[in-house]
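> this one's sequence-less:
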């Protein structure tokens, strides 16, 4: 029975591989987007863009608030609930 079910499942093997890769890419992207070091670097970059005059104060505040929310949310998710 194992050989028979293996042969029947063979056409689905490429699809299973694509799904597995997509899941891995999604989890890695999520990890990188919520990495505290990456978030802090992005906050600093937003501040530098403001200082260079590339963005306004309102845009700086909005971006920093969103990044800080992700940073605090990541920390808060570890213990409080």
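Okay, I see it. Because the structure is predicted, anything quoted here is derived from the model rather than measured.

> Please make it C-alpha for all contacts and neighbour counts, starting now.
Fine.

> Identify the residues contacting the most centrally placed residue in the chain.
By Cα atoms, centre = their mean, the chain has its centre lying nearest to residue 30, at 2.1 Å. Listed by Cα atoms under 8 Å, 6 or more residues apart in numbering, residue 30 has no contact partners.

> Take this one as well and set it beside the first:
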């Protein structure tokens, strides 16, 4: 930017700064929301529950399918976000 442009747009600097902060907050929230680590942790806990006999095979299969579907969705969404960036 030229000096004249910077001087003329200086009053809008707080708006641009607030917009940047908002973008960063949204990106951080999206990273946290689409993080596969909690789903992977739930899968490990599910295997542990089955091994300890707290759930039966049918319950394990049902919950495992749900978690794997969710994990697949997260990975697809992550690829979309990477392509958008």
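Structure received. Quick caveat: nothing in here was measured; it's all calculated off a predicted structure.

> Fetch the TM-score of the aligned pair.
Superposed pair, TM-score by TM-score structural alignment, normalised by the length of the first structure: 0.54. Supporting alignment: 61 aligned residues with a Cα RMSD of 3.1 Å.

> what about the residue nearest to the centre of the first structure, distance to residue 22 of the first structure?
12 Å (Cα to Cα, to the nearest Å).

> and if you look at residue 51 of the first structure?
Separation of residue 51 of the first structure from residue 22 of the first structure (Cα to Cα): 39 Å.

> what helix or strand does the residue nearest to the centre of the first structure sit in?
Per DSSP states H and E: residue 30 of the first structure is located in helix 13-33.

> ok, now how distant is the nearest residue to residue 75 of the second structure once chain neighbours are set aside from residue 46 of the second structure?
Closest residue to residue 75 of the second structure in three dimensions, ignoring its sequence neighbours and counting by Cα to Cα, 6 or more residues apart in numbering: residue 36, at 7.6 Å. Residue 36 of the second structure sits 15 Å away from residue 46 of the second structure, going by Cα to Cα.

> Same check on residue 37 of the second structure?
Taking Cα to Cα, one finds residue 37 of the second structure at 14 Å from residue 46 of the second structure.

> Compare the two (neighbour count), which wins?
Legend: neighbour count by other Cα atoms under 10 Å for residue 37 of the second structure and residue 46, higher for residue 46 (20 against 11).
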